[in-house]
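[1] structure for the following, please:
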Amino acid sequence: MLTNKLGFSWEQYYRAPIVGIVRSLPQDIIFDIVAAYRDAGLTTIEITMNTEGAADIIKKLRSRFPELNVGAGTVCTLSDLEVAIQAGAQFIVTPILNEEVVKIAVTQHIPIFPGCYTPTEIYKAWSLGASAVKVFPATQLGVQYIKDVLAPLNQIKLLPTGGVSKENIRSFFEAGAIGVGMGSSLLNKTLVNNKDYEGLKNYFISIKEEIFEFLP
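    Got it, this is the predicted structure:
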């Protein structure tokens, strides 16, 4: 099993290549959501650094759910990166391309998925050593953009985020994405508000089933 020094498992990731994005929710609800996430067979979860108590949440999730890949998202600065690493984040996700953040993560052997929009940014991030490039926001770009970028840059691993839903997730994998990031479209608001975690688990399973043929 391939891991980095903080225990990120690519083997686990590829079993369910969805990065679940958790932002601005209370701790107790997050723990219940993550339990449902794990029980649904999903493996990689991101806590954004602009969530209150993000570092503490990451630490606790690492302890309570050692079988999951737990990472930090919305990492924009070197300060954010330092806090995330100290909290035990196993991977880093950014909404922007901060070259220094990428370089340090690569030096520390921590997988990093920097957010990029243009082909030039995407290629730059990859050349700096990004493990995959988060295409963000993918809402307006859509599936065709992923196909267009991968035509000349087929060696780059793309992780579209923003605008990915249960209805279109399959098409992103068909276009060549190695995974997707999902936030509000994954954490069904009605189920979360009703604290229907069994229903949420089944919803997670239904999304995973959409990409079943792309799983190992």
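
[2] switch to C-alpha atoms for all contacts and neighbour counts from now on
    Fine.

[3] just the strands in this protein please.
    18-22, 44-48, 69-73, 92-93, 112-113, 115-116, 133-135, 158-160, 180-182 (DSSP state E).

[4] pull the residues that contact the second one.
    Outside of strand 44-48, the residues within contact range by Cα atoms under 8 Å, 6 or more residues apart in numbering are 12-13, 16-24, 34, 54, 57-58, 68-75, 93.

[5] quick one more, to check against the first:
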Amino acid sequence: MTVSIQEVMTTSPVIPVMVINQLDQAVPLARALVAGGLKVLEITLRTPAALEAIRQIKAEVPGAIVGAGTIINLQTLDAALEAGSEFLVSPGVTDSLLTAALNSGVPILPGVVTPSEVMRLLDRGVTAMKFFPADAAGGIPMLKSIGGPLPQVTFCPTGGINPKNAHEYLSLSNVACVGGSWMAPASLVDAGDWAEITRRAAEATALKP
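    Prediction:
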């Protein structure tokens, strides 16, 4: 069953951005996050284990919606689709990447940071976007400003989001969810502290205003 971009954006208030360094950590990490209520998981294509991690999580973690992040060109797009990614996330966007993603039928959250980039995507019928790097690009004031002339766009801010500011981002009318990695820092993953990761995921799940 195909996942919609609305499901990706609204199933959980926080999308964990996961960097999988060791493949044997992928499934227990995903299980810990899903147990805490975070079902939409973004596996970044920054490590050699990422693509196989997507396959294993899809096969072994019921309830997870598994996508690929760091989609930067047609090669990473094709690899993510071949691995079975249910959604795609890119830090920015090119015409060729967007065309291929839209043709694939798999939902994409393309990254934007300026009103001009937002308008180009609106021209292509895209209304759900990743705002990245959120904190460095103006954060909450920037999103409020963009929301004035472009209220039809819904964002997933990512970059610099943490437990202290996530709720404020989520309170904005044009923000459906945020992306972040604080639920599962490398120290907890390497220690195998799945219980603490589940606890942090549950706190993140409760953030929605």
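
[6] next, the TM-score between them, please.
    Scored against TM-score structural alignment, normalised by the length of structure 2, the superposed chains reach a TM-score of 0.91; 207 aligned residues with a Cα RMSD of 1.8 Å.

[7] hmm, back to that, what's the most buried one of the strands of structure 1?
    strand 133-135 (a mean of 31; mean count of other Cα atoms under 10 Å).

[8] in structure 2, which residues correspond to that one?
    Strand 133-135 of structure 1 corresponds to residues 129-131 in structure 2, going by TM-score structural alignment.

[9] re earlier: now the strands of structure 1 in a markdown table, with distance to I30 of structure 1?
    A markdown table is the format used below for the strands of structure 1 (distance: least, Cα to Cα, whole Å):
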| stretch | distance to I30 of structure 1 |
| --- | --- |
| strand 18-22 | 8 |
| strand 44-48 | 9 |
| strand 69-73 | 12 |
| strand 92-93 | 18 |
| strand 112-113 | 22 |
| strand 115-116 | 24 |
| strand 133-135 | 23 |
| strand 158-160 | 23 |
| strand 180-182 | 15 |
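
[10] closest one to K208 of structure 1 among these?
    strand 18-22 (8.2 Å; Cα to Cα).

[11] for that closest one, give me the average deviation versus structure 2.
    Here the mean offset of strand 18-22 of structure 1 against structure 2 after fitting is 1.3 Å, by mean Cα distance after the TM-score superposition for structure 1.

[12] so the residue lying farthest from the centre of structure 2 versus I5 of structure 2, what's the distance?
    The C-alpha centroid of structure 2 is most remote from P149, which lies 24.9 Å away (Cα atoms, centre = their mean). Separation of P149 of structure 2 from I5 of structure 2 (Cα to Cα, to the nearest Å): 23 Å.

[13] equivalent analysis for V118 of structure 2, please.
    Distance from V118 of structure 2 to I5 of structure 2, by Cα to Cα: 17 Å.

[14] ditto for P157 of structure 2
    15 Å.

[15] give the aligned equivalent of A35 of structure 2 in structure 1.
    Alignment note: A35 of structure 2 maps to D39 in structure 1; criterion TM-score structural alignment.

[16] not counting its neighbours along the chain, what's nearest that match?
    K201 (6.8 Å; Cα to Cα, 6 or more residues apart in numbering).
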